[in-house]
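1. got a structure for you, letters missing:
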């Protein structure tokens, strides 16, 4: 049995010494006892367990993301950080922050009990879905085909009057008119519905379909990626909305590069999560450091970082647009973000996700709650032994 140093309160265990529910494929040692106290869990962040790397590979990126995120507010021409223009960006930040913190805390605290373990990962899945909607809001207001482009159409040889400028742009404003109805009506609702489906599916893999859980959890998030990325696909298939001689066009050209890298890191992370490499090739060798879930975390964060850079290029392009009229002005082609259309959407989504998590948590309590006392009797908390 693999143990912590003699002075530590609890030993580390082999996969044969913990409930099957706790074990991971090809990870043989380094397991924490599934009745840790909160203090034990927090201290385990500084001990070599098979969850230590999982915690740090999503906790440290919080600060890296924050460093690159706040740069936007110092750009020349940017409004104040609490201006409506930045509402979508703040919602994107909330989504990423919750994802990284929930993931790191889930890996740190999941040894408190079998029920807590289930709840931790239900919350983890919920924040991933919330992140996809946060991304969708940022895409909608900064990469939408009409985002940041003021109406300059002519009427009898002159600029349209304010009444005409304030009206929504016609379908002909789209290079691909068929996308008009989707972007204007269904894009954000679709992102929310798909996010809820993803939470339901991922939570269910902890109670059913467990044999294929890693494949299901990976593939189920392909759909929100496809829906959320529709504005980016549109931009890649059409010409830039900015004049080729403008500074906005120059700033926006890097968008495609960041998106391709974003996709690459997502693909690599999916490969790690499904294949369970490298521990599949040498079970027991990568129990503490270097196993697939740590690489999965690193790749997913790199994809988020490239996504942030992509969004920032579009924010910069909008800010550099000489015809831009920032919200709450009504002359922008795309209606400006409001509290209801950004924070309100996220609040309703989060409320729904919390309800789903509460339901699955209750089910988990019914399933695993009766096992807690029996588990404590079989493995007394003061079980200490030095070899």
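-> Nice, I can see it. The shown structure was predicted, so the numbers you read here are calculated from the model rather than taken from an experiment.
2. only C-alpha atoms for contact and neighbour calcs from this point on.
-> Noted.
3. all helices for the stretch 201-350 of the chain, in order.
-> Secondary structure of the stretch 201-350 of the chain (DSSP state H, counting those that start in this stretch): helices located at 213-219, 222-228, 230-237, 247-252, 255-275, 292-320, 345-378.
4. only the buried residues of the third one, if you could.
-> In this case it means helix 230-237. By 16 or more other Cα atoms under 10 Å, the buried positions in helix 230-237 come out as 230-232, 234-235.
5. taking helix 255-275 as reference, get the angle to it.
-> On the basis of axes from the mean of the first three to the mean of the last three Cα atoms, to 10 degrees, helix 230-237 is oriented at 130 degrees to helix 255-275.
6. which residues does helix 230-237 contact?
-> The set of residues that contact helix 230-237 without belonging to it, under Cα atoms under 8 Å, 6 or more residues apart in numbering, is 139-140, 143-145, 256, 259.
7. quick revisit: to residue 123, which of the helices of the stretch 201-350 of the chain lies closest?
-> Taking Cα to Cα, helix 345-378 is the member of those nearest to residue 123, at 6.7 Å.
8. ok so, going back, return the member of the buried residues of helix 230-237 nearest to residue 313.
-> Sorting those by how near they are to residue 313, with Cα to Cα, puts residue 232 at the top with 12.5 Å.
9. another structure for you, compare them:
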């Protein structure tokens, strides 16, 4: 009982002492909290945060989660690493929405132009100008949704299945739409008109009026967004603790492997969609290789700084394996301009990825002037920018593939 009373009295005196703390002492505590979350230098870091000895300062070290999340808006040596890929994530999110909502309209426009070219070859040399007069939006490319509506109103059978499409239907609707332009055909005799209609049907029938599947393209977009978001999160959160650093770095490497693997899906699928054996062969190979890379990256030893070159070489080799399907595509479609155009994009994409990996592995330019590129311009930031540029290039490659296969099919 005496002990309890004594403890209560001491607690009361401690409380009274705290009340007597001067404003100067309270200011000292606030200053200590600020100092506690100051940036530190490389030599003061724990071993798990020491990755690049050429970046000498501006490190965050084992901060609380709240301070780490708020640090996304402050300046340190990871700020641009976070934002370069976070902005890239929102870029690809926007591209995904655009692809889902606007690309079908764009492909309708190209389909209409292709039909016009086929009709010219079939015996209507002025069909493009006639379609422009019948469909005013054809001359206004940005207004694709209006063009699509007018197309459906004027040529309703174009968007039906091939079983219901006939040259008679199309020519009849063109005749109704442009009676004064096609009325002269009746003066040339029924035999010529019948021959022209048959020619139109034989020209238009092979065209694939239904767009091909988009899942390989969306798989690539999903892989790109996962890679960019995982990378941003890793660079933001890794300084919290050794355990969280280990987890986030695994996500980072998994994201890189996912981006590389899914980048193969559009070119492989759309190049070999008419050759199921090679399509399945290439897709299976790159999927297994991507999973193997992710599993290997889960090993703790994989993160050690001395394995930097091995990490870069592994991902570079994974990307280099795409040479085989590209060469195969060129052999099969050497007469198709789309094959050459997509290959040019793919070479540019590979060059951007390869240069980025080389800069990352060799730590250029900070190795030449240590400490001068701590905030901006060091190798990891340049690597991030080149990754986004390469992925964006590959997005345009995918659009070419979609246009090619939508118009020509197999």
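-> Perfect, thanks for sending it. Source: prediction; values computed, not measured.
10. tell me how the two chains score on TM-score.
-> For these two chains in superposition, a TM-score of 0.64 is obtained (TM-score structural alignment, normalised by the length of structure 1); 275 aligned residues with a Cα RMSD of 2.8 Å.
11. before we move on, the earlier item: from the buried residues of helix 230-237 of structure 1, which single one is nearest residue 374 of structure 1?
-> For residue 374 of structure 1, the nearest member of the buried residues of helix 230-237 of structure 1 is residue 230. The distance, counting by Cα to Cα, is 50.8 Å.
12. and residue 225 of structure 2, how many neighbours?
-> Taking other Cα atoms under 10 Å as the criterion, the count of residues near residue 225 of structure 2 is 24.
13. cool, the one 4 residues further on as well?
-> Here the count is done by other Cα under 10 Å, and residue 229 of structure 2 has 20 residues near it.
14. state the helix or strand in which it lies.
-> Under the criterion DSSP states H and E, the helix or strand holding residue 229 of structure 2 is helix 215-237.
15. what span of structure 1 is that helix aligned with?
-> Helix 215-237 of structure 2 lines up with residues 87-109 of structure 1 when matched by TM-score structural alignment.
16. quick check: buried residues in that stretch?
-> Buried residues in stretch 87-109 of structure 1, defined by neighbour count with 16+ other Cα under 10 Å: 87-109.
17. quick revisit: now the helices of the stretch 201-350 of structure 1 in TSV, with distance to residue 197 of structure 1?
-> What follows is the helices of the stretch 201-350 of structure 1, written out as TSV (distance: least, Cα to Cα, whole Å):
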stretch	distance to residue 197 of structure 1
helix 213-219	12
helix 222-228	9
helix 230-237	18
helix 247-252	33
helix 255-275	19
helix 292-320	21
helix 345-378	10
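18. which stretch among the ones you listed comes nearest residue 13 of structure 1?
-> Of all those, it is helix 345-378 that lies closest to residue 13 of structure 1, at 14.1 Å by Cα to Cα.
19. whereabouts in structure 2 does the closest one align?
-> Counting by TM-score structural alignment, helix 345-378 of structure 1 pairs with no residue of structure 2.
20. and that helix, what does it pack against?
-> Judged by 3 or more Cα pairs under 8 Å, 6 or more residues apart in numbering; DSSP states H and E, helix 345-378 of structure 1 is in contact with helix 114-142, helix 187-204.
21. so which of these is the most packed in?
-> Highest mean neighbour count among those (mean count of other Cα atoms under 10 Å): helix 114-142, with a mean of 25.
22. what is that one packed up against?
-> Packed against helix 114-142 of structure 1 by the contact rule (3+ Cα pairs under 8 Å, 6+ apart) you find helix 87-109, helix 187-204, helix 222-228, helix 230-237, helix 292-320, helix 345-378.
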